[in-house]
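Q: The following comprises the amino acid sequence and a computationally predicted model.
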Amino acid sequence: MNTTPTPRIALIGAGPGGLTCARILQRHGIAATLYDHESGPDARNQGGTLDLHEDNGQIALREAGLLDDFFRLSRPEGQEMRQMDPAGTLLFHHTPEEGERFKPEIDRGALRDLLLQSLEPGTVRWSHTLRSVEGPATGPRQLHFADGTAVEADLVIGADGAWSKVRSALSDAVPQYSGVSFLEAWLHDVENKHPEIAGLVGQGGAAAADGDRGLFAQRNSGDHIRVYIIQRVAIDWITAAGLTHQDTEGIRALLLDRFRDWSPSLRRLLTDNDGRYVDRPIHALPVPHAWEHNPTVTLLGDAAHLMPPLGVGVNLAMLDACELALAIARHNTVDDAVLAYEKTMLPRSTQMQQLLDNGAEELLSTELPDFAQDATATA
């Protein structure tokens, strides 16, 4: 970057996209500060496992100088995929070959830790909940946080996910409910406490669907399994049934009724969970989502192109982050860098948005997916 003075770059959101962007910028000698609303890196469980693809997520990790570390942490055996029908009959089984590295799995928390530990101390400012982005389009921008503090930046990068606050500086678009909802359930110490389920799921993921309902069970590290119960329902389906989100037994009884024709082995995925269920309605941004170029604000990842969880989200976020960081490093002005980045990112994301439009319905389809190319529900 040859501009003088050095631009002040503010990244919002310490997820994989924001962290990847900060890491690659630092590798090119460019400072950036990352602001996140959480109180610290251990504020919450970071979620399930992710498959990072050779043709996008792994490209970003290579540019970040972390690809070998990723391979040491990842689980190539997690590429195993099984598809069953509601009767529990195995219809398809993909077992990864020795040395297969197209999309190995890594727990989201492990990936975040890898990226965080690669950054210079003080890069991430925790407990900074963004309220608004103010100031003229030509800059500088003022970032106003919930604690009353404010900072100035010459470039604001929104990596703050589905409900991005940065997005409102560029677009009026808001995520819309897809009509499909996930209910997440956890199983722990599965080899000892849940050996039948462990055998059913294997080392990767196992899926089944009947057109209206679906199950996706996914092996995580540390002898855990996460189950995603997928339904075409109203967004308030739990309260509409007279239940609360904390009423584990009531929700379980409702699920058993809705999946009453499924095999006993698959129904155990509904009933044997350790702890409560977590409701995760699936939202997506309007298709296509684009905005008029702004020289001081841009977006990456879900903030730019939230899509149904069909195995591409984290990969696109990290590729976005990589390309934006490299554009900043290779152009003389922030404006030129953002223009170059969006010239590639927006058409790519539009194409993928159109491909996955109404893609949440695919999670309920009885058709066999090509597991060798497209793992479902992992990002």
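A: Happy to help now that I have it. Computed from a predicted model, the values in this text were never measured in an experiment.
Q: contacts and neighbour counts: CA atoms only from here.
A: Fine.
Q: So which residues of the stretch 151-300 of the chain form strands?
A: 155-158, 176-187, 205-209, 213-220, 224-232, 278-284, 297-299 (DSSP state E, counting those that start in this stretch).
Q: Could you point out which of those strands sits nearest Leu34?
A: Nearest to Leu34 among the strands of the stretch 151-300 of the chain is strand 155-158 (9.3 Å), distances taken as Cα to Cα.
Q: From the contact counts, what lies against the closest one?
A: strand 9-12, strand 297-299 (3 or more Cα pairs under 8 Å, 6 or more residues apart in numbering; DSSP states H and E).
Q: quick one: the helices in this protein?
A: 16-27, 57-63, 67-73, 108-118, 190-193, 195-201, 237-240, 248-258, 264-271, 302-305, 313-330, 334-356 (DSSP state H).
Q: Make JSON lines from those helices and add mean neighbour count to it.
A: JSON lines is the format used below for the helices of the chain (neighbours: other Cα atoms under 10 Å):
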{"stretch": "helix 16-27", "mean neighbour count": "27"}
{"stretch": "helix 57-63", "mean neighbour count": "22"}
{"stretch": "helix 67-73", "mean neighbour count": "15"}
{"stretch": "helix 108-118", "mean neighbour count": "18"}
{"stretch": "helix 190-193", "mean neighbour count": "14"}
{"stretch": "helix 195-201", "mean neighbour count": "17"}
{"stretch": "helix 237-240", "mean neighbour count": "13"}
{"stretch": "helix 248-258", "mean neighbour count": "15"}
{"stretch": "helix 264-271", "mean neighbour count": "18"}
{"stretch": "helix 302-305", "mean neighbour count": "26"}
{"stretch": "helix 313-330", "mean neighbour count": "25"}
{"stretch": "helix 334-356", "mean neighbour count": "18"}
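Q: then this one, side by side with the first:
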Amino acid sequence: MSNPTPRIAIVGAGLGGLLCAVVLRRHGIRATVFERDAGAGHRGQGGSLDLHEDTGQAALRTAGVYDAFLDLSRPEGQEMREYDHAGTLVAHEDGTGEPARPEIDRAVLRDLLLDGLGADGVRWGTPVRRVGLVAGGRARLVLGDGAVEDYDLVVGADGAWSRVRAVVSGAVPFYTGSTLVETWFTDVDRRYPVLAGMVGNGMMLATEASDPTRLLIGQRGGDGSVRVWIGLRCPLDWAERVGVDLADTEAVRVHFLAVFAGWHEDLLRVLRESEGPFVSRPVYRLPCPHTWQHTAGVTLLGDAAHLMPPAGQGANLALIDAADLATAVAGAVAEGSGLDAAVRGYERIMHPRGAAAAEESVRALEQ
């Protein structure tokens, strides 16, 4: 005899939260997804992702959307070009090797998961103000409008600054000492052929061996755009210290042209010709390993559980966390076993996996 279907809330309609809801729905379990954004197009979703075979791709198989992903993905996006500061190509991977890690724009993948969930799958414009515990191993959400709702399980898929995390852990993200300043180009092949050639079909990285505190990263998107990140080792308030107003695009441009003085002109053009403003994105992470004592009624996935520097692991882990959690919950419901035991089993797998990936990402950042 199976258990009654549990009431499950997922806080956050990012990739992990959506995939968790899609897998649950495939097993006949409706989860309520809460998202503070007003709708799917409320804000940009970032750049391109390379999905790994044993994590991100495996999760998409579990969700039943793998074939659709293949149709939308860009295998050629695996190409990687590395330059020195003099503009010399020092390493090139054409992206045809194994393991296959095809690229897909984050926004495209999110839309794919939203399609799998259905039009009524997300409660948009519904922020969660607070999460607490109630009797019987359940959790309570206090919503932005003051409404209160109780659930058998609340899943924190609400990212770096998770409100759900506070129920199980006192850990808060801290600044790593590195910042990525983002800008972008559109219609690159036609308007910026030099940059298009340097980035190729995938990504470029430019560094100076004698000064590892600064770098340039360029990444091609599926829409013909290129996002550029200026990587810096710097204080959190770097702009204030150098007297630059981030809202003054030309002043920021002049500053970075001075910071990268002596680099090859083709690389400096990345700074000189960018279309978008410069958006400072400090890199934060959680302590590593980040674990917590199991708490009935609440668990975490993705960045809420193991925020780490961006090194190609975060989205992949969020997806596989979501698939593992949803599969465990669905199994418990089908078998008539305990929901809490299923969540414990998920956490036993997720904690060491997240810790190993976080350690690897921290090493990559330090290098």
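A: Nice, I can see it. The shown structure was predicted, so the numbers you read here are calculated from the model rather than taken from an experiment.
Q: Tell me how they score on TM after superposing.
A: The TM-score (TM-score structural alignment, normalised by the length of structure 2) is 0.95; 360 aligned residues with a Cα RMSD of 1.4 Å.
Q: do you know which of the strands of the stretch 151-300 of structure 1 lies nearest Phe71 of structure 1?
A: Among the strands of the stretch 151-300 of structure 1, strand 213-220 sits nearest to Phe71 of structure 1 (Cα to Cα), with 15.8 Å.
Q: Mean neighbour count for the helices and strands packed on strand 155-158 of structure 1 - can I get that in TSV?
A: TSV is the format used below for these (neighbours: other Cα under 10 Å):
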stretch	mean neighbour count
strand 9-12	26
strand 297-299	26
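Q: export these to CSV and tack on distance to Met318 of structure 1?
A: Formatted as CSV, these follow (distance: least, Cα to Cα, whole Å):
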stretch, distance to Met318 of structure 1
strand 9-12, 14
strand 297-299, 12
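Q: Of all the ones you listed, which one is nearest Ser181 of structure 1?
A: strand 297-299 (25.8 Å).
Q: elements contacting the closest one?
A: Counting by 3+ Cα pairs under 8 Å, 6+ apart, strand 297-299 of structure 1 packs on strand 155-158.
Q: try 10 Å
A: strand 9-12, strand 155-158, helix 313-330, helix 334-356 (3 or more Cα pairs under 10 Å, 6 or more residues apart in numbering; DSSP states H and E).
Q: Indicate which one of those is closest to Trp262 of structure 1.
A: Taking Cα to Cα, helix 334-356 is the member of those nearest to Trp262 of structure 1, at 27.8 Å.
Q: Just want the most central residue of structure 2.
A: Among the residues of structure 2, the one closest to the centroid is Ala315, at 4.3 Å (Cα atoms, centre = their mean).
Q: between the helices and strands packed on strand 155-158 of structure 1, which one is nearest to Glu54 of structure 1?
A: strand 297-299 (23.0 Å).
Q: Show me the contact partners of that closest one.
A: Strand 297-299 of structure 1 is contacted by residues 9-12, 133, 137-139, 141, 153-161, 164, 166-167, 169-170, 291, 304-305, 317, 320-321, 324, 334-335, 338-339, 341-342, 345 when judged by Cα atoms under 10 Å, 6 or more residues apart in numbering.
Q: same thing with stretch 360-367 of structure 2?
A: Contacts for stretch 360-367 of structure 2 (Cα under 10 Å, 6+ apart): 176-178, 212-213, 233, 283, 285, 288, 308-314, 354-355, 357-359.
Q: The residue lying closest to Arg226 of structure 1 once chain neighbours are set aside: what's it in contact with?
A: Sequence neighbours aside, Trp186 is the residue nearest to Arg226 of structure 1 in space, at 4.7 Å (criterion: Cα to Cα, 6 or more residues apart in numbering). Going by Cα under 10 Å, 6+ apart, Trp186 of structure 1 touches 48, 217-218, 224-228, 269-270, 272-278.
Q: Would you mind finding the match for Trp186 of structure 1 in structure 2?
A: Aligned by TM-score structural alignment, Trp186 of structure 1 pairs with Trp184 of structure 2.
Q: What separation do you get for that match and Asp223 of structure 2?
A: 12 Å (Cα to Cα, to the nearest Å).
Q: what do you get for Arg110 of structure 2?
A: Distance of Arg110 of structure 2 to Asp223 of structure 2, given as Cα to Cα: 15 Å.
Q: Now do the same contact list for the nearest residue to Gln46 of structure 1 once chain neighbours are set aside.
A: In space, Gln46 of structure 1 comes closest to Gly109 once its chain neighbours are excluded; the distance is 5.1 Å by Cα to Cα, 6+ apart. Gly109 of structure 1 is in contact with Gly15, Pro16, Pro41, Asp42, Arg44, Asn45, Gln46, Gly47, Gly48, Thr49, Leu50, Leu115, counting by Cα under 10 Å, 6+ apart.
Q: wait, which of the residues you listed is closest to Ile328 of structure 1?
A: Pro16 (18.5 Å).
Q: For that closest one, list the residues it contacts.
A: Taking Cα under 10 Å, 6+ apart as the test, what Pro16 of structure 1 contacts is 57, 108-109, 111-116, 159, 301, 314-315, 317-318, 321.
Q: Just tell me what Leu356 of structure 1 corresponds to in structure 2.
A: In structure 2, Leu356 of structure 1 lands on Ser361 (TM-score structural alignment).
Q: scratch that, Asp336 of structure 1 is what I was asking about
A: Match for Asp336 of structure 1 (TM-score structural alignment): Ala341.
Q: Lys165 of structure 1 now?
A: Checking TM-score structural alignment: Lys165 of structure 1 goes with Arg163.
Q: Same check on Leu119 of structure 1?
A: Checking TM-score structural alignment: Leu119 of structure 1 goes with Leu117.
Q: do Ala110 of structure 1 as well
A: Match for Ala110 of structure 1 (TM-score structural alignment): Val108.
Q: go on, Gln142 of structure 1?
A: Counting by TM-score structural alignment, Gln142 of structure 1 lines up with Arg140 in structure 2.
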